[in-house]
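no sequence on this one, just coordinates:
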């Protein structure tokens, strides 16, 4: 599996471009938070097959408009955030850029084959009610649920300290897996 990380936007969100291999002609995007032109340039001539969102906050969806011609996946509990200035925490950065609607709603246990990579969706509520982690082999894209040495805040709309604790306990059963968080460096569970 080939994973490219771009750190984008004012809160340094990790956007990932993922494919089977470096020379594979299809990719999917995880959390296009900002700087659409930079993401598009990094994709180059490769075909985008989907955009996956770990949750609906503004800093993970800010460049979504640039990928509206492709399938957009989000958990149904976070879908309303895409165009709600308050729910998406966009008011924090005065970001009210319109987002396209999601075309696909995923849930716990969904399996997808995208750009030659098989992924499994794990619901990990706490940072938001619809937060998910994306498992791919021995790697987990954790969004804002789990960072290197920390976890996501729970004081924004839809956050729950009790739920994130349960989600973290679940993630910690994946000992040895590498995490690709929504902010900051990768880490090993």
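Sure thing, it's come through. Remember, it's a predicted structure, so these values are computed and weren't measured experimentally.

Could you use CA atoms for every contact and neighbour count after this?
Noted.

How about the secondary structure of the residue nearest to the spatial centre of the chain?
The residue lying closest to the centre of the chain (C-alpha atoms, centre = their mean) is residue 54, at 3.1 Å. Three-state assignment for residue 54 (DSSP: H, G, I helix; E, B strand; the rest coil): coil.

Quick check: it touching residue 133?
Yes. The pair residue 54 / residue 133 is scored as a contact, 6.2 Å apart, by C-alpha atoms under 8 Å.

Now list whatever residues contact both of those two.
In terms of C-alpha atoms under 8 Å, 6 or more residues apart in numbering, residue 54 and residue 133 are both contacted by the residues 141, 142, 143.

just checking, which of these belong to strands?
141, 142, 143 (DSSP state E).

give me every residue that touches the last one.
By C-alpha under 8 Å, 6+ apart, the residues touching residue 143 are 54, 55, 131, 132, 133, 180, 181, 182, 183.

what about versus this one:
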């Protein structure tokens, strides 16, 4: 069986252990910040997908804010760009791409059935920061309205526990 990794944070060994020998079919990124791409180097042989607006964050730590954490490793570049409404069939799983700018210009969510991987767009009872370069409160409001319309869907955020959209 193949696996798809979403937002490989910082611990490549922990992710590899969780893979339990499965081949990585692709790596999907909800956005390009360092805390969502830190272990990307360990999976550079797999196709890497990100929204084009956030692609520069992979190759320049200035854009990914890695300088703030001391994480200045250059990430492998994207091999594919994500667009709103795109459907990816990876490892037998259908991922519907939703453009959800606000935290970054290129933030996306991945909808799989009734599950949504929201990255830093939506958390349990909260939403992502919009005060960093590339963030926009206006864009975030529009993205959140779009997500709030998906009542009953389970969210899996990039940080903290999940929740159900009510």
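Cool, got the structure. Remember, it's a predicted structure, so these values are computed and weren't measured experimentally.

Got a TM-score for the two of them?
TM-score for the superposed chains, counting by TM-score structural alignment, normalised by the length of structure 2: 0.97, backed by 165 aligned residues with a C-alpha RMSD of 0.7 Å.

Now, of the contacts of residue 143 of structure 1, which are buried?
Among the contacts of residue 143 of structure 1, those that count as buried by neighbour count (16 or more other C-alpha atoms under 10 Å) are 54, 55, 131, 132, 133, 180, 181, 182, 183.

and the first one, what does it touch?
The neighbours of residue 54 of structure 1, taking C-alpha under 8 Å, 6+ apart as the test, are 30-31, 60, 74-75, 131-134, 141-144.

and it, how far is that from residue 74 of structure 1?
With distances taken as C-alpha to C-alpha, to the nearest Å, residue 54 of structure 1 is found 7 Å from residue 74 of structure 1.

got it, and the fifth one?
Using C-alpha to C-alpha, residue 133 of structure 1 is found at 11 Å from residue 74 of structure 1.

same thing with the second one?
When C-alpha to C-alpha is applied, the distance between residue 55 of structure 1 and residue 74 of structure 1 equals 7 Å.

now swap in the third one and tell me
Taking C-alpha to C-alpha as the measure, residue 131 of structure 1 falls 9 Å from residue 74 of structure 1.

Now list whatever residues contact both of those two.
Joint contacts of residue 131 of structure 1 and residue 74 (C-alpha under 8 Å, 6+ apart) are 54, 55, 56.

ok, the last one touching residue 85?
No. The criterion here is C-alpha under 8 Å, and residue 56 of structure 1 misses it with residue 85 at 10.8 Å.

can you count the residues close to residue 162 of structure 1?
If you count neighbours by other C-alpha atoms under 10 Å, residue 162 of structure 1 ends up with 11.

Would you mind finding the match for it in structure 2?
Aligning on TM-score structural alignment places residue 162 of structure 1 opposite residue 138 in structure 2.

Chain neighbours aside, what residue packs nearest to that match?
residue 102 (7.2 Å; C-alpha to C-alpha, 6 or more residues apart in numbering).

Mind checking what secondary structure the aligned residue in structure 1 for that neighbour has?
Counting by TM-score structural alignment, residue 102 of structure 2 lines up with residue 126 in structure 1. Judged by three-state DSSP, the three-state class of residue 126 of structure 1 is coil.
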